[in-house]
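Engineer: here's a sequence, model it:
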Amino acid sequence: MRFLSEIMKKTVVDLDGNKIGKFKDFIVSVNILYPLVEAVSIRTSGKKDILVSWEDVDHINKEIKLKVKLEDIKEYNLKKRDIKLVEDVLDKQVVDLEGKKIRRINDLQLSTTRGYYRLIGVDISFKGILRRLGIEKIASSLKINLQEDYISWMDVDVLESDISRLKLKVPEYSLKKLHPADIAEIVDQLSINDSITIINSLDDEVAADALEEISPERQVSLFEEMETKRAADILEEMSPDDAADLIGELSDDRAQELLKLMDPEEAKDVESLLKYPEDTAGGIMTTEFASVKEGLTARETLNALREMAKEVESIYYIYILSNFNSLVGVMSLRELLLADPEQKIAEVMHRDIISVDVMEEEHDVAKKIAKYNLLALPVVKDENKIQGVVTVDDAIDIVLPTAWKKHVPRMFGR
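Structural biologist: Predicted coordinates:
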């Protein structure tokens, strides 16, 4: 095994031993899993760059020796999927799937088999930096323990086909397996353009889940630059409260542009939240919740929930409404499952409902959630009509002080 850094400063000589110039780069084609070196880029003594096919390379030892004379070199022509290892890969960023973070490529691993060089991995260790600086042996002599850290080229894929803007990433199918919070952490470390490229490799739902984990400032930067239709599609998959928070931070023109492209019902939910001050229950609530009319049986309620679950991401409680849509009761999923299928839910629901007004201050909402150990709290206005719910995770993320977090149910992993 060899490293690219060991070859980078080598002199190139022709068949007769005449110095041609210095090694500048290796060219590989990314059409195969572990790419072969197809050509060598040489900076000649006359400061001209020439590409020499690997077939014209005899060997690489203390120097790089060619099989042909300088005047007999037939210059290699770059192909569509060719990349330059020094120019396009070295010092670029790669997504480390296992470590779930962005790492810098400090060196490249090359295997030598039957006279051919093949790219097999990237070195992301500090040791790789010292090797390039030529002081790796000094560090070893001082008995400094340097950890090796490599990523197989098999776990790396080209993020963009434009060679001038090549970045690297874990293959798309692997990225989708990460938790949204881990994807968010990766996206947070990339440039805006590369973050958008990562997001565009995900489906709308996964992208929405990941973006909900990103800081508001970063969200705004991404949605201001993202392709408009794609941004609107992702907003539709976000929870209404998160979408409203984001829309509220965008420029007015951009916000209106995205709302017009969203599904009318989804846009209506978001706009209904935007009218409330952000530090009130109405400003932090979500309009996604499960509600049924009080005349239903437990069996009918379960059937209704199955349909609602297609649209409502998290169902903590079932809210029971009167014929006039006033909130008259509440029950948990456990209570519903334990009820006799033919029993009216009005007979088993709780009528002493803990709720808050839409204009209640957000810290008071959080206190109430912590005090009563609730997973969600209904938000009501005129004549006790339910407008939405504030969930415990929103209360924690936005307003809940550290001292109260111990009261929050453990199911949220906090």
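
Engineer: switch to C-alpha atoms for all contacts and neighbour counts from now on
Structural biologist: Noted.

Engineer: tell me the helices in the stretch 151-300 of the chain, going along the chain?
Structural biologist: Counting by DSSP state H, counting those that start in this stretch, the stretch 151-300 of the chain has these helices, from start to end: 172-175, 180-189, 192-200, 204-211, 216-225, 228-237, 240-249, 252-261, 264-274, 281-284, 298-308.

Engineer: and this one, please, so the two structures can be compared:
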Amino acid sequence: MASEAPPLLHLSLIVGCALVDDADARLGKVEDLIVRLGDAGYPPITGFLVSVAKRHSFLPAEAVSDVAQDRVVLGRPRLDLRPFERRPEEVLLKEDMLDRQLINLDGARLVRANEIELARVEGWWRVVGVDVGARGAMRRLLPRVAGRHVGTGQFVDWASVEPFVGHVPSVRLLISHPKLARLHPAQIADLVEAGSHAEGDEIMRAVRAGDTELEADVFEELDDHHQLEFLRERSDAEIAAVLARMAPDDAADVVAELDDARRDAILALLPPNARRKVRMLFGFDPAEAGGLMSTEFVCVYQHATVQEARDRIQRGDVADELLTNVFVMDTHRRLEGSVPVAALLRAEEDTPVAELLTSAAPSLVPDAPLEEVARLMADFNLTAVAVVDDEQRMIGVITVDDVLETMLPKGWRRRFGLLGDG
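Structural biologist: Purely as a prediction, here's the structure:
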């Protein structure tokens, strides 16, 4: 038989309640509860901020024998009245977290902590979740007696929550990168865009501290406004480091938004190969095939075998989402067509890739408008299409996600309800 969940204690009803001794004599009032974040599991209450004789003092958790909705019981005969001072990594639940935004990792959205829920777990009172619904907010507005009768609304388990702590003077802890890494880069970018600048910056700093490759992926997903906002605050070297890890087409889009003086300085800091690719893409119109394409693709000669094509894929560093097809060229490097990666997996190792070429494989020139790109990909049911120069040599590839991102309206994720407060 499954054990029942422990009863919840609402923070808003504990804050402001009486501090009493074991004889139920009133000593003062509870002003706030203190936790230390960073450890795995549910954060334990480490102490209480109390006011006694109009003086704020720290009451260590071990001095308390019981916590209830209407009282906190002192378990010691004496009360230490030294003035309260924050210690490193301490967070005040009411002051620092209540009625503030947090990250709900399960929903990949920002939520507001309308109430903080506590329970006795493993022998001590711990933060077990937050109430993000209207009932939590209502409870704080009602008198204490009436508030006790308001049940928990939209409960989010603390295991799915990541708080912002950048505003807390005693805490240097960043948002946990392992938790953020569970999300897709586009979801992290959505969180950055939905939060305040300080909240977005805290997310980006956490990502950068844990995984610079993920930082570049998230940066690619940010809208122009947020990209420029963060670029203004970073040095040229920091920007160049991010751009070097981004896809060349996305990096070129960012470079295009910089003023001329800074653009040249940042381009000079890029690795030579990345600089060459970005400079080439920078010259194309972003609404045409050249501006949409990526220079990352796999292309083999027509006499190559299936196994040789597979080896090229394994040795290369082309992103997975760009590897739907391997492109094939003749001895003059002119594009002959493409072979789906799935076909390479099904074919015998010694089969020439020329035998697997798809018939009537289309291609585009760099100045083809977006409408033509979309029509061609829809007509031929393509997930990727090659872009060639005047000599029919392949210079880039456009994937369907590039087309969709360009065609969808700005802010489409919020417009279609993919972000929210609950």
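
Engineer: most tightly packed of the helices of the stretch 151-300 of structure 1?
Structural biologist: Mean neighbour count (mean count of other Cα atoms under 10 Å) peaks for helix 281-284 among these, with a mean of 28.

Engineer: in structure 2, what residues pair with that one?
Structural biologist: Helix 281-284 of structure 1 lines up with residues 289-292 of structure 2 when matched by TM-score structural alignment.

Engineer: contacts for the matching stretch?
Structural biologist: 249, 281-282, 284-286, 364-370, 373, 387, 396, 398, 402-403 (Cα atoms under 8 Å, 6 or more residues apart in numbering).

Engineer: kindly report the same for stretch 293-308 of structure 2.
Structural biologist: With contacts defined as Cα under 8 Å, 6+ apart, stretch 293-308 of structure 2 is touched by 247-249, 277, 309, 312-313, 316, 318-319, 322-323, 325-331, 333, 336, 344, 347-354, 387, 395-399, 402.

Engineer: could you rerun that using 6 Å?
Structural biologist: The contact list for stretch 293-308 of structure 2 (Cα atoms under 6 Å, 6 or more residues apart in numbering) reads 249, 318, 326-330, 344, 349-354, 396-398.

Engineer: same question, stretch 136-146 of structure 1
Structural biologist: Outside of stretch 136-146 of structure 1, the residues within contact range by Cα under 6 Å, 6+ apart are 127, 130.

Engineer: buried residues in that stretch?
Structural biologist: Buried residues in stretch 136-146 of structure 1, counting neighbours by 16 or more other Cα atoms under 10 Å, are found at residue 136.

Engineer: check contacts around the residue mapped onto residue 396 of structure 2 from structure 1.
Structural biologist: Matched by TM-score structural alignment, residue 396 of structure 2 corresponds to residue 388 in structure 1. If you count contacts by Cα under 6 Å, 6+ apart, residue 388 of structure 1 has them with 285, 286, 287, 379.

Engineer: got the helices of the stretch 151-300 of structure 1 as CSV, with distance to residue 100 of structure 1 columns?
Structural biologist: Below are these laid out as CSV (distance: least, Cα to Cα, whole Å):
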stretch, distance to residue 100 of structure 1
helix 172-175, 9
helix 180-189, 6
helix 192-200, 14
helix 204-211, 13
helix 216-225, 18
helix 228-237, 23
helix 240-249, 24
helix 252-261, 31
helix 264-274, 32
helix 281-284, 30
helix 298-308, 34
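
Engineer: these: which one's closest to residue 20 of structure 1?
Structural biologist: Among these, the nearest to residue 20 of structure 1 by Cα to Cα is helix 192-200 (38.5 Å).

Engineer: which parts of the longest strand anywhere in structure 2 are buried?
Structural biologist: Among the segments of structure 2 that qualify as a strand by DSSP state E, the longest is strand 26-36. Judged by neighbour count (16+ other Cα under 10 Å), strand 26-36 of structure 2 contains these buried residues: 27, 28, 29, 30, 31, 32, 33, 34, 35, 36.

Engineer: and of those residues, the nearest to residue 99 of structure 2?
Structural biologist: For the buried residues of strand 26-36 of structure 2, the nearest to residue 99 of structure 2 is residue 32 (14.0 Å; Cα to Cα).

Engineer: and the closest one, what pairs with it in structure 1?
Structural biologist: Matched by TM-score structural alignment, residue 32 of structure 2 corresponds to residue 25 in structure 1.

Engineer: now residue 65 of structure 2: how far from residue 148 of structure 2?
Structural biologist: According to Cα to Cα, to the nearest Å, residue 65 of structure 2 stands 22 Å off from residue 148 of structure 2.

Engineer: actually residue 349 of structure 2, not the one I wrote
Structural biologist: 71 Å.

Engineer: still on that earlier bit, average offset of the match of helix 281-284 of structure 1 relative to structure 1?
Structural biologist: Once the two are superposed, stretch 289-292 of structure 2 sits an average of 0.9 Å from its aligned residues in structure 1 (mean Cα distance after the TM-score superposition for structure 1).

Engineer: burial count for residue 383 of structure 2?
Structural biologist: By the measure other Cα atoms under 10 Å, the count of residues near residue 383 of structure 2 is 16.

Engineer: can you check residue 398 of structure 1 too?
Structural biologist: The number of residues packed near residue 398 of structure 1 is 14, by other Cα under 10 Å.

Engineer: for residue 162 of structure 1, same thing?
Structural biologist: 12.

Engineer: that one and residue 250 of structure 1, how far apart?
Structural biologist: According to Cα to Cα, residue 162 of structure 1 stands 30 Å off from residue 250 of structure 1.

Engineer: repeat for residue 374 of structure 1
Structural biologist: 32 Å.

Engineer: what do you get for residue 394 of structure 1?
Structural biologist: Noted for residue 394 of structure 1: a distance of 20 Å to residue 250 of structure 1, by Cα to Cα.
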